[in-house]
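Asker: sequence and predicted structure below; questions after.
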Amino acid sequence: MTKDRKTLNTNSNIYTIIYSAIIVVVVAFLLAFISSYLKPAQDINVALDKKKQILAALNIRDISDKEVAEQYKNIVESDDIINSNNQVITKGTKGGENAGFKLNSADFKAGHLALYVCKINNETKYVIPVYGMGLWGPISGYIAIDYDKNTVYGAYFTHESETAGLGAEIKDNVEWQKQFVGKKLTKEGSDGIALSVVKKNDVKDKTTQCDGITGATLTSNGVDIMLKDCLGKYISFLKDK
């Protein structure tokens, strides 16, 4: 007389649950491993892209990745962290990558402000990061200013999900970015940030106003708000001549 052998019922609910749980654990482990393995390379690419954006604000574009690393190291004198009272929280270093360079929008909201001190042709320039919201998602960028702390030397903007040919023009249209060059951040007799983006062909003050993007009013408004809010946090620095 033989005993009946118990076999696993692959049609049971318990089997389905256990099998699904094992698959989820295995997939989660593999994804975590791959993410951990790729993170160093991802971090390098993110840092490189950030350097490209800062250099673009300084009107240095269309160069190789190797040149980006070299130019950034030579041009950036310090990546300081200051607060809204223009007090230095952390002093950056030459070719700065360890102080202000590490900050993001969350740090910015917490009152830690990155300030890049740069040298172009032996002239001091300052680069300030800006963060905001466009029509479909976050927008950001960098504003480079002259030593007078009032004249725009260059600008670069980017986005996460704006519409191609419309809101995406803040990144793709270099000529649109170039119109910021020479504009003033502030003007005499007025408090706060005067630099602004207005509806296309509605510019009344050419010293402080830039044309918006045709067909992308909400994104243009987002850039305008971003400039006023973010640069406004640096007002103590800007007024400290």
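Answerer: Done, it's in. Residues are numbered from 1 along each chain as shown.
Asker: okay, CA-based contacts and neighbour counts for the rest of this
Answerer: Fine.
Asker: what packs against the longest strand along the chain?
Answerer: If you go by DSSP state E, the chain has its longest strand at strand 123-133. Using 3 or more CA pairs under 8 Å, 6 or more residues apart in numbering; DSSP states H and E, the elements in contact with strand 123-133 are strand 113-120, strand 138-145, helix 217-232.
Asker: same thing but 10 Å
Answerer: helix 13-57, strand 76-82, helix 105-109, strand 113-120, strand 138-145, strand 152-159, helix 217-232 (3 or more CA pairs under 10 Å, 6 or more residues apart in numbering; DSSP states H and E).
Asker: between these, which one is closest to E67.
Answerer: E67 lies closest, by CA to CA, to one member of the helices and strands packed on strand 123-133: helix 13-57, at 9.9 Å.
Asker: what separates that closest one from the chain centre, distance-wise?
Answerer: Here helix 13-57 is found 22 Å from its chain centre; the criterion is CA atoms, centre = their mean, to the nearest Å.
Asker: quick one: list the elements packing against it.
Answerer: The helices and strands touching helix 13-57, judged by 3+ CA pairs under 10 Å, 6+ apart, are helix 65-75, strand 76-82, strand 123-133, strand 138-145, strand 152-159, helix 174-178.
Asker: tell me which of the helices and strands packed on strand 123-133 lies nearest to N98.
Answerer: Between N98 and the helices and strands packed on strand 123-133, the shortest gap by CA to CA is with strand 76-82, which sits at 7.7 Å.
Asker: could you find the closest non-adjacent residue to I120?
Answerer: I75 (6.5 Å; CA to CA, 6 or more residues apart in numbering).
Asker: hang on, the earlier thing: kindly reformat the helices and strands packed on strand 123-133 as a markdown table containing mean neighbour count and distance to L185.
Answerer: Below are the helices and strands packed on strand 123-133 laid out as a markdown table (neighbours: other CA atoms under 10 Å; distance: least, CA to CA, whole Å):
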| stretch | mean neighbour count | distance to L185 |
| --- | --- | --- |
| helix 13-57 | 14 | 15 |
| strand 76-82 | 23 | 19 |
| helix 105-109 | 14 | 20 |
| strand 113-120 | 23 | 16 |
| strand 138-145 | 24 | 9 |
| strand 152-159 | 25 | 7 |
| helix 217-232 | 21 | 8 |
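Asker: here comes the other one, which I'd like you to weigh against the first:
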Amino acid sequence: MANNDSIQKTITVALSLCLVCSVFVAAAAVGLKPIQKANKDLDRKRNILSAAGMLDSNVSIDQAFETIETRLVNLETSSFLTAEELSSAGIDPATYDQQAAAKDPAMSVALNGANDPASIKRRANYSSIYLVKDGDQIERIILPVHGYGLWSTMYGFIALENDFDTIIGFGFYDQGETPGLGGEVDNPNWKALWKGKKVYNDQGEAIIQLAKSSVDSADPLAIHKVDGLSGATLTSRGVTNLVQYWLGNEGFGPLLASLRSEGAQ
């Protein structure tokens, strides 16, 4: 009987300890959630500023981001959502979660086959974009892009000058490619190669791409090419596919063409 009592007490103590620990873990998760959200938002702002070439060690991330205007674009109509449309849809551009929207059938469209070169499966109906303006004039535009590489979906930002063609900067903030190979998309030296490259040809087609190796300066299309990632053919192909998709007709291409046309008037 004493032995049975001992086993019962041991089980009771173990269960009580598990219950107390689970309460502490749950409380910690709830308590840390606002901090995690704030850190995630800060990292998003840092990556947007980095792509735009606007990171300044002497200015806080939040302060620097005050110069950037966040807008939502309807990718079906290639137009900015108006205040009335945002209010009707109950969407706040500052808190809009594009990744979550892409998973919601009511807020996204399914893609497949030739319509999905970036292998994203679903595309949100609305996309966030970020504008740096001088008065009413857009000086820089920063666009979110994503697509599949070899092992992972790569998420990043690409920034363009106000000709809506010349690249200012490009980089990924979330990717799981092979370190030392496809993972070189995080290499600052490789990211620097994008600056000054042109996205579109004379026909308005998005032909920016990664070369098979190093770019040949004698190549007439060199201005549209960036050095490929050595030993990472599938990641390189994924990068080409995603930038051409998002800057092409199914992504931001029509919006950028409209902005170029307005600037030429």
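Answerer: Thanks, I have it. On a predicted model such as this, the values are computed, not experimentally measured, just so you know.
Asker: picking that back up, please point out which parts of the longest strand of structure 1 sit buried.
Answerer: Of the residues in strand 123-133 of structure 1, 124-133 count as buried by neighbour count, 16 or more other CA atoms under 10 Å.
Asker: mean shift of that strand relative to structure 2?
Answerer: Compared with structure 2 after the fit, strand 123-133 of structure 1 shows a mean deviation of 1.3 Å (mean CA distance after the TM-score superposition for structure 1).
Asker: please pull up the equivalent of G171 of structure 2 in structure 1.
Answerer: In structure 1, the residue paired with G171 of structure 2 is Y156, using TM-score structural alignment.
Asker: as JSON lines, the helices and strands packed on helix 13-57 of structure 1 with distance to I213 of structure 1 would be great.
Answerer: Output for those, formatted as JSON lines (distance: least, CA to CA, whole Å):
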{"stretch": "helix 65-75", "distance to I213 of structure 1": "29"}
{"stretch": "strand 76-82", "distance to I213 of structure 1": "31"}
{"stretch": "strand 123-133", "distance to I213 of structure 1": "15"}
{"stretch": "strand 138-145", "distance to I213 of structure 1": "15"}
{"stretch": "strand 152-159", "distance to I213 of structure 1": "13"}
{"stretch": "helix 174-178", "distance to I213 of structure 1": "8"}
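Asker: quick one: the aligned partner of S140 of structure 1 in structure 2 from G182 of structure 2, how far?
Answerer: Matched by TM-score structural alignment, S140 of structure 1 corresponds to Y155 in structure 2. Noted for Y155 of structure 2: a distance of 14 Å to G182 of structure 2, by CA to CA, to the nearest Å.
Asker: also M1 of structure 2?
Answerer: Remark: distance between M1 of structure 2 and G182 of structure 2 (CA to CA) = 65 Å.
Asker: and the two? Which one has more around it.
Answerer: For the pair M1 of structure 2 and G182, the greater number of neighbours falls to G182 (25 against 5), based on other CA atoms under 10 Å.
Asker: to which residue of structure 1 is that one aligned?
Answerer: Under the alignment (TM-score structural alignment), G182 of structure 2 maps onto G167.
Asker: again with D97 of structure 2
Answerer: Counting by TM-score structural alignment, D97 of structure 2 lines up with L103 in structure 1.
Asker: ok, and the closest non-adjacent residue to that match?
Answerer: Leaving aside its sequence neighbours, L103 of structure 1 sits nearest to A114 (CA to CA, 6+ apart; 6.8 Å).
Asker: what does Y142 of structure 1 give?
Answerer: Closest residue to Y142 of structure 1 apart from its sequence neighbours, by CA to CA, 6+ apart: P129 at 4.4 Å.
Asker: any common contacting residues for Y155 and G182 of structure 2?
Answerer: Residues within reach of Y155 of structure 2 and of G182 at once, by CA atoms under 10 Å, 6 or more residues apart in numbering, are Q175.
Asker: can you tell me how far whatever residue of structure 1 lines up with A232 of structure 2 is from S161 of structure 1?
Answerer: By TM-score structural alignment, A232 of structure 2 lines up with A216 in structure 1. A216 of structure 1 sits 13 Å away from S161 of structure 1, taking CA to CA as the criterion.
Asker: common neighbours of the two, please.
Answerer: Common neighbours of A216 of structure 1 and S161 (CA under 10 Å, 6+ apart) are 134-135, 167-168.
Asker: check contacts around the aligned partner of Y126 of structure 2 in structure 1.
Answerer: Using TM-score structural alignment, the equivalent of Y126 of structure 2 in structure 1 is H112. Applying CA under 10 Å, 6+ apart to H112 of structure 1 gives the contacts 80-84, 88-90, 100, 103-106.
Asker: make CSV from the residues you listed and add distance to G222 of structure 1 to it.
Answerer: Output for those, formatted as CSV (distance: CA to CA, whole Å):
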residue, distance to G222 of structure 1
D80, 27
I81, 25
I82, 25
N83, 24
S84, 22
V88, 29
I89, 29
T90, 30
G100, 24
L103, 22
N104, 18
S105, 15
A106, 18
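Asker: looking at the residues you listed, spot the one nearest A69 of structure 1.
Answerer: G100 (16.9 Å).
Asker: pretty sure the closest one contacts E77?
Answerer: No. Using CA atoms under 10 Å as the test, G100 of structure 1 is too far from E77 to be in contact (12.0 Å).
Asker: which residues does V73 of structure 2 contact?
Answerer: Residues in contact with V73 of structure 2 (CA under 10 Å, 6+ apart) are 79-82, 93, 125-129, 252, 255.
Asker: which of these lies closest to I7 of structure 2?
Answerer: The closest of the contacts of V73 of structure 2, once distances to I7 of structure 2 are taken by CA to CA, is P93, at 58.1 Å.
Asker: so the closest one sits against E85, correct?
Answerer: No. The criterion here is CA under 10 Å, and P93 of structure 2 misses it with E85 at 11.5 Å.
Asker: settle it for me: which of those two has more neighbours?
Answerer: P93 (17 against 11).
Asker: coming back round to it: and the helices and strands packed on strand 123-133 of structure 1 as CSV, adding distance to A194 of structure 1?
Answerer: Shown next, in CSV, are those (distance: least, CA to CA, whole Å):
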stretch, distance to A194 of structure 1
helix 13-57, 19
strand 76-82, 22
helix 105-109, 21
strand 113-120, 20
strand 138-145, 14
strand 152-159, 12
helix 217-232, 8
